[in-house]
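Engineer: can't give you the sequence, but here's the structure:
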């Protein structure tokens, strides 16, 4: 007989990311990185944490051609999502997913300290700064 958790997994239900335990940042860091890798575009999600968000950059629209066969370009403008290639859209979407996953893995009190950040790398770096060298983590390692 199958359990409810077996039924949920069989139906494709997405499990929650690992929850941060304040006394074991290193273990959480490794587990959540493995969790990311198991997701669609997992490597791009990890890029968001390690390298920061995708930069949209700028573009110039082609306005026409010159009599000599050159291209007339308009003023420089910021890229929009629609301007992006499929690969760039996947990277941008991975940034959003990375932020959501890391926030879901944080206890409420830590989330409240860093919820003003919207980039996965900034959130990750702040959590690391808060907990990686904390006294709780050091005491846990010594015991």
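Structural biologist: Thanks, I have the structure now. Not measured: the values here are computed from a predicted model.
Engineer: going forward, measure contacts and count neighbours with C-alpha atoms only.
Structural biologist: Will do.
Engineer: got the contact list for residue 51?
Structural biologist: residue 121 (Cα atoms under 8 Å, 6 or more residues apart in numbering).
Engineer: do you know how far it is from residue 120?
Structural biologist: To residue 120, residue 51 is 10 Å away according to Cα to Cα, to the nearest Å.
Engineer: Check it against this one:
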């Protein structure tokens, strides 16, 4: 159902007619399947937004529908595999040239080292 939210868009809430007025059903009035789909719509939107880099999040967070998020993210992330390879090469080069700098404390040296190490693991 989560994948369905991304591929087909959110649940179109069923309507109900009361006193000659048509309104969308409340969450409590949805069938079990529709309620699960509505929950999935919210989960996929939140999950999609949480995994984004800040610069991409800023560009897509104004969309409310996961399908719109996904389409916009695909467009923004085109070519990131090349960018990722470039970043990885740069990081390995920086690590290979990593050395103690005169006047640097042992703590600063350790923090720089662990920073490079953690970035390489990520």
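Structural biologist: Arrived safely. It should be emphasised that the depicted structure is a prediction, and the values quoted were computed from it without experimental measurement.
Engineer: TM value for the aligned chains?
Structural biologist: The TM-score (TM-score structural alignment, normalised by the length of the second structure) is 0.61; 85 aligned residues with a Cα RMSD of 2.1 Å.
Engineer: What ranges does the second structure have for its strands?
Structural biologist: Using DSSP state E, the strands assigned to the second structure run over residues 15-18, 21-24.
Engineer: Any chance of those in CSV with mean neighbour count as columns?
Structural biologist: Below are the strands of the second structure laid out as CSV (neighbours: other Cα atoms under 10 Å):
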stretch, mean neighbour count
strand 15-18, 11
strand 21-24, 11
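Engineer: Present these as TSV; the columns should include distance to residue 31 of the second structure.
Structural biologist: Conversion of the strands of the second structure to TSV gives the following (distance: least, Cα to Cα, whole Å):
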stretch	distance to residue 31 of the second structure
strand 15-18	12
strand 21-24	13
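Engineer: so which of those comes closest to residue 53 of the second structure?
Structural biologist: Closest approach to residue 53 of the second structure among these (Cα to Cα): strand 21-24, 35.2 Å.
Engineer: In the first structure, which residues correspond to that closest one?
Structural biologist: With the alignment judged by TM-score structural alignment, the segment of the first structure matched to strand 21-24 of the second structure spans residues 75-78.
Engineer: What lies in contact with that stretch?
Structural biologist: For stretch 75-78 of the first structure, with Cα under 8 Å, 6+ apart as the criterion, the contacting residues are 56-61.
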